[in-house]
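1. coordinates only, sequence not included:
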């Protein structure tokens, strides 16, 4: 222990004496710890646990009862009432208020509410929102919401909305596709997304809105106001009747976790095995970055350590001193990084805002995870000092005291062992591609990186013979890198790892967009502008046609119709036989629209004279071969807003089968005359602007939208823009961060190389080398490190992205064929790998050049006279 204390004292004193080198190591270790701590703290703050959600789930109530409308018993999670582990498949009518009061117990007051999802109109179409029907003026329910402006609804035509809806007090909100007008009388702060609710909320009185939402489910919920706690026994009694209960008392004192009759699996945050694997990868990055810094610092301390050895210090004690450097610097950097990380997270949370000023919950520091991060940071410092410690024990003491360079060669790596480890990593990645396991993916990436660490010194040595044909500065830089392989190889691998991260994220982002494009199936061809509405009168359509003709002069409009019954109810013509193997019709239009040759060309995606001739002859053109038998197609005509289970009418039409070239949004096209000749009236539902004729700009769509929607609230204008890739914008910060890390790794490695070769630079100056030559040598060192690490890293990132794409391909193949509606199987995108070669080439060439330029500009060129000892 005395030797350990002495080594720690020496390390602490050396850290203060060499402040620049120590600061560099502190930054290399502390920055990753800071970033990880800030990320985990922010995530812990944004992800609310059940107790933190009580403010929005219960308000001032003691419990929240949800009627599942299932015949009991059901089994629920104690802390997340919506998580059911056992449930019955038999449904029943909703329970009455008296039955809920019996469950709540004597003296309890119950307040009924309804929660469901519906739509409201915006300028560019419809948006989903959570509709909450209850009397928000009740003190029990009022505390669930933070009122920003106005008041809560008091009449049936009034609503309050969350602030993200963007409709101020006094304006009219059109709700549901029927365009029901509601006056906004209040604006509330949106609930945090992690609270389990859609942030777009509409609050209204009971029975005023959800009854108009067709096809959207909604459930009865009851807030329980009582002075007595709602116990777990009461919860289990409610479960017997098909009710779930979120109880404040149960959250405060949850039941035991187990498999018994009265036990339940509660919410318990746990540490996933993937998180330690990710941490292991980050530790490896820190070791690769900090290892060369320890090696350079060790060479600066050669004389000091040689004096200790000359006075009787053993090799073990020299190792202990160097490892103590790693312990002191690693622990100090980790603690400092963790403290600063919590502070950075606190600043981000303060800027983002906590509810009700923002979307985040109470500030929460995951102390256990932060402790693990600090331990891993300390471990990374120790690991980074191991190799320099072994080198210190092997020094020639006499040469070190004389100031001569250690002439022994650096180890040439372990190419055979490294190849074996890299192959194991490849096997793990192959298994990850086939199984979709994230832990196998991370383990494979880690093993592959370790294998390259072992192989890299051998690879660096192989480039030595190539230096003879290079200009003098580059030749000196390459030979210096080959001679100091113990410093160059880890620096190259560190740059390679950062470039691999950048390459993987870029390829994953582009592949995700390409996959979305391949899988996307919209109701219209991409680029189409549609004016649509099923409940628009003919007079309104005439006005809308005039507005469109004035706004879009020369732009032909394609018309689509639907049949209506004797009562004027719109019908949905659909094929009676529509099942087909590998069907390419996804029925976005719910059957066969009615129209002419222009609509057929639009839906079919090409010009087909034979199909147009059949349509003109009064025959339906059907894209599903199973739907045509003996030259006829049998269509069912269910009402679009069916309120009964009555058998829909049927009609037989002469039909012609036409094979589609690509995915079609409808089962075919029927002529208008085929229905009018059978006594049906037709109604216009769509006016389409064909993108092959004219593709409207967003400004033109907005200019068309206002006047059209001013005619009637039952019409909408929408532009088909393809898949929404806004979610991938979250990758942009990671792409920028990866690029900055690659730059930082390159510059750090170059700075270390320049510091370690300062004696050689002084020798060059003594021989008459100009400052320009010395700058060129430093620039060559940067070009060598980045030129080796960046291209290899980009290729490695491409390989990792390929594994991720293979995992997704396997996942999509596992989707059952009958998962999608209408018998259509959503397309299997297969293996999608989109490589942005322009970005790859720009980074592979530009980053080494940028590193060389920056290193050359900031290189020290001042001559310093050094004492030489022969």
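-> Nice, I can see it. If you're wondering where the values come from, they're calculated on a predicted model, not measured in any experiment.

2. please count neighbours and contacts with C-alpha atoms only from this point.
-> Fine.

3. quick one: the strands in the stretch 501-650 of the chain, in order.
-> Using DSSP state E, counting those that start in this stretch, the strands of the stretch 501-650 of the chain run over residues 529-532, 557-564, 574-575, 620-622, 632-637, 649-657.

4. here comes the other one, which I'd like you to weigh against the first:
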């Protein structure tokens, strides 16, 4: 007889059994399909979101053959790499200096010298290159050029970059896409993307005016830049804005000249031959940077690339590929683990429900092999159904959620990329793991005596006493290995130790579940029954708890690491204003600047348009010598200076001799404490928010209260009495005084200052007694000392109002900012709004992880509850028979579900913290090593638990699981004969 004959019968039995027990089969299929769905969706999403090189070129240059641009190196021949991402002045190869050009989101290269030539060697300035002279013969080109302009909105005005580009030309297809409306047809038409329209309160058909030249445009269409959905874009026809603006400024000298960005050309070669590498080299001789489609897709040999020798030793590496492979392997392993843990109990319950049928197989001559085959066939049937359903659902879900995913990432997919072999592999994994999940139940069923199977008795089975001991040892050893690996900065021990510790927790779960029954004595009937049922049927409960733990552990680990790195990044951010403070700065540049008038207007507009609270504080800048901001051609080195030298004894120890040795002895906390001390607080930089590197301002007690948050009556009295308030005590000497060094110089045009301080340039030194604030105020951004007006006048310094500062209840919205800016412009301007942008720590990844863990937790709890109902139907019948109220069934199901979800979440939280802490210790070791080389670099490596995510998982998910289980359970009495 063929070996397949027995399997044919087993598959037939499995198919009929699956159709007979539709509820249990649906649960198994759902839990196999869920991880397969997740892996399928992740695979398709990743493949679709990663752009091919051809798609990236289309996003940067449309359908053009090449993009010609000004590299901003000051003119003269250049050398570049074939991709156009690295370039330098020709002849600088031996010096190893190069610049880097990066295409913007809308497809233009960075053309300013400061952006594109940082680190590059600029030759003699010969002006911008002639882009058209560098074109291949017969090529067609269209021009792109940007200019920053102020445009009107529905709320006021806003500053935006407007691009002159023929968006209707076929050369830009794929780079700019029309969503609705029409492309510009005249020089009075403009198109914008939805991001700008939403922030400006405008729509297709609205009008917007460019302030200055007062040219009004009609918004004829809404466009989309597929590579950047979160930035506002505006497009007009070439020649519609910059040239009219230049002509108007030439006729009216009071009108500011526009400051266009560098030009670029989208080039289509004649005859469709493309732009060759020889064409690129010819354009380089004209000083033009070229990104050619054909060259990027088919690079020339290194022998033809002048810069190739500088990159011959570059390590392309396989680090990202290896990390991606490791990540995919981890995801697949987690999916397999969850399938086995969740589906295994279902097959075990199914085998027990079918034990009489399996016993009959034995009475008909079947041996253990045939019984095992029948149970394994059930795994194959349900596993195959779940794998196919999960793969199909993953595809459908990805397509349905594509707009949401693109909104999160800020970029459009090039298309839905489906790799059939990968999806087939995922489906096969679902099928194989379905069989693996049925393996243990098959072995147990094969060992069960035929008589016991026919009578329905389960017998008594004791839990293993060895596994908890091994699990405890694994937890201790794994946790120790992970922590020690983190302290040593080695990734492999961290990974191996974390996995070992989690496996140890898995081994201990049956004992933990068994101990839950002892807690039942403290609870009413329904939760007591739920706890004791979980403990008595730990073979069914423990795998479900383990599956929840596995899902939650991964989420908690990644969430903890992400929250910790976000806290580290927030600590490293250099704030320009204190939290909750908004500053309105007056323009001080130009001979006609009137800061006092501008700030007076700003106060009224701020009360009307901005979410300010309380009275504002006026801050004045202070300087010695000439006010250079008033003169276009003033030599700032000849205008005087005001400095507050720090005593040598108060120099930051990390910057003094032996700073590296000190850093090597410090811990991360010790380094943080030292860097936050007044001596080191401003050792790296000066804010100079209010003019001058001295960070000294003139103000009164309101400046102390509103800006610095210093509500000290003694400090206010000191200011009123003419004593400056020192916020950074490191600038005070041993005698408690500070030293001011003022160098007075004057330019010829500064007649007012000449009359006030006649004679040659002079230097004055003042020693002032100060009121010293607490050390924590040394961290106040932009200010070291607040000086009274009378003291500044007494020592011969100049002052002028520069800003008014407010406390705000929240960050102003776009509409409020635009309304304020419009009010200032209508009053002839003179002031601008400054605010410290709060770092965006919102991470959609954390939300997705929490939702994924919540879904798995709910699914696992639902599976276990359904299995418990199927497995304990006789017990529920007994409850009904002895007079239990109808609601007991409902509440019992709810508590059974909550017990599984809550236990798994708590264990998963503990298990997930281990790898997160270990990895952060690895980061700490790396930061400490870096600090030894660069003593001023921070080694602050916090460990922050994501309490919001943990709260959702630990409280909301179990409660929701219990309520759903209770809501979907029938409470009516079902009387039946119990047969044991």
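-> Yes, it's here. Fair warning: this is a prediction, and the values are worked out from it, not measured in the lab.

5. quick one on the thing from earlier: can you put the strands of the stretch 501-650 of the first structure in TSV and add distance to residue 861 of the first structure and mean neighbour count?
-> Listed next are the strands of the stretch 501-650 of the first structure as TSV, based on distance: least, C-alpha to C-alpha, whole Å; neighbours: other C-alpha atoms under 10 Å:
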stretch	distance to residue 861 of the first structure	mean neighbour count
strand 529-532	64	23
strand 557-564	72	21
strand 574-575	82	25
strand 620-622	80	27
strand 632-637	86	21
strand 649-657	81	19
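
6. would you turn those strands into JSON lines with distance to residue 482 of the first structure?
-> Supplementary listing: those in JSON lines, determined by distance: least, C-alpha to C-alpha, whole Å:
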{"stretch": "strand 529-532", "distance to residue 482 of the first structure": "63"}
{"stretch": "strand 557-564", "distance to residue 482 of the first structure": "71"}
{"stretch": "strand 574-575", "distance to residue 482 of the first structure": "74"}
{"stretch": "strand 620-622", "distance to residue 482 of the first structure": "71"}
{"stretch": "strand 632-637", "distance to residue 482 of the first structure": "78"}
{"stretch": "strand 649-657", "distance to residue 482 of the first structure": "71"}
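
7. for those strands, which one sits closest to residue 591 of the first structure?
-> strand 574-575 (4.3 Å; C-alpha to C-alpha).

8. just the element for the closest residue to residue 505 of the first structure other than its chain neighbours, please.
-> The shortest distance from residue 505 of the first structure to any residue other than its chain neighbours is 6.2 Å, reached at residue 735 (C-alpha to C-alpha, 6 or more residues apart in numbering). Following DSSP states H and E, one finds residue 735 of the first structure within helix 731-756.

9. residues of that helix that come out buried?
-> Across helix 731-756 of the first structure, burial judged by 16 or more other C-alpha atoms under 10 Å covers 735, 738-739, 741-756.

10. and the gap between the alignment partner in the first structure of residue 862 of the second structure and residue 650 of the first structure?
-> In the first structure, the residue paired with residue 862 of the second structure according to TM-score structural alignment is residue 747. Taking C-alpha to C-alpha, to the nearest Å as the criterion, residue 747 of the first structure is separated from residue 650 of the first structure by 75 Å.

11. and what of residue 150 of the first structure?
-> 53 Å.

12. just give the closest residue to residue 374 of the first structure, not the sequence neighbours.
-> Once flanking residues are discounted, residue 374 of the first structure sits nearest to residue 334: 5.0 Å by C-alpha to C-alpha, 6+ apart.

13. surely that neighbour touches residue 36?
-> No: with contact defined as C-alpha atoms under 8 Å, residue 334 of the first structure does not reach residue 36; the gap is 10.8 Å.

14. looking at the two, which is more packed in?
-> residue 334 (32 against 21; other C-alpha atoms under 10 Å).

15. ok, now which ones touch the aligned partner of the more buried one in the second structure?
-> Under the alignment (TM-score structural alignment), residue 334 of the first structure pairs with residue 387 of the second structure. With contacts defined as C-alpha atoms under 8 Å, 6 or more residues apart in numbering, the neighbours of residue 387 of the second structure are 29, 32-33, 36, 426-431.

16. what's the burial count for residue 270 of the first structure?
-> Count around residue 270 of the first structure with other C-alpha under 10 Å applied: 6.

17. where's it relative to residue 278 of the first structure, distance?
-> 16 Å.

18. kindly report the same for residue 445 of the first structure.
-> According to C-alpha to C-alpha, residue 445 of the first structure and residue 278 of the first structure sit 10 Å apart.

19. just want to know which of the two has more residues nearby.
-> residue 445 (23 against 15).

20. about what we covered before: which residues touch the match of residue 862 of the second structure?
-> Residue 747 of the first structure neighbours (C-alpha under 8 Å, 6+ apart): 782, 851, 855.

21. with these in mind, which one is nearest to residue 173 of the first structure?
-> residue 851 (56.2 Å).

22. what does the strand or helix carrying residue 245 of the second structure contact?
-> Assigned by DSSP H and E, residue 245 of the second structure falls within helix 242-251. Residues from elsewhere that reach helix 242-251 of the second structure (C-alpha under 8 Å, 6+ apart): 147, 213, 255-258, 260.

23. list the contacts of the residue sitting nearest the centre point of the second structure.
-> By C-alpha atoms, centre = their mean, the mean C-alpha position of the second structure lies nearest to residue 843, the distance being 5.0 Å. When the contact criterion is C-alpha under 8 Å, 6+ apart, residue 843 of the second structure has no partners at all.

24. alright, I will stop here.
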